[in-house]
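[1] All I have is the shape, not the residue letters:
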């Protein structure tokens, strides 16, 4: 699937961008990182891995919401 290959590439780019020091980032650099992460999410969402991740997060949120403090 082409979207998985592009998603993998964007995932590597996100990891490399987030490893940099935060003090040296400009506002435009931060906006670019957010845009890349959103695009990565759009590419992962329709894949089986994205569906699995959505199901796991949904169960986790449902479990946490059921806990009363």
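    Arrived safely, thanks for sending. None of these values were measured; they are calculated from a predicted model.
[2] contacts, neighbours, all on C-alpha from now
    Fine.
[3] now the helices for this structure?
    2-18, 27-44, 48-66 (DSSP state H).
[4] Output those helices as CSV; include the columns mean neighbour count.
    Compiled in CSV, these are given as follows (neighbours: other Cα atoms under 10 Å):
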stretch, mean neighbour count
helix 2-18, 14
helix 27-44, 14
helix 48-66, 12
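[5] and the comparison structure, right after this:
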């Protein structure tokens, strides 16, 4: 799990890549859960929170750019 401070240090491209990778991993975990092969169900919650963190940081940057313009 990456911390919000670590995510804030990333540029926009890195954040987009991290979001895509996290979403792919979440999809795979959900697929495993559907086929009853999931080892740690807590990982789904962890990934959902990480996706939310990334989206929040992206939104903060978007709002700050609007305010500066």
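    It's in. Computed from a prediction, not measured in an experiment: that's the story for all the values here.
[6] Please pull up the equivalent of residue 17 of the second structure in the first structure.
    Aligning on TM-score structural alignment places residue 17 of the second structure opposite residue 5 in the first structure.
[7] Determine which residue in the first structure is aligned with residue 45 of the second structure, please.
    Counting by TM-score structural alignment, residue 45 of the second structure lines up with residue 34 in the first structure.
[8] tell me the contacts of its match?
    Residues near residue 34 of the first structure by Cα atoms under 8 Å, 6 or more residues apart in numbering: none.
[9] Residue 49 of the second structure versus residue 33 of the second structure, what's the distance?
    Separation of residue 33 of the second structure from residue 49 of the second structure (Cα to Cα, to the nearest Å): 18 Å.
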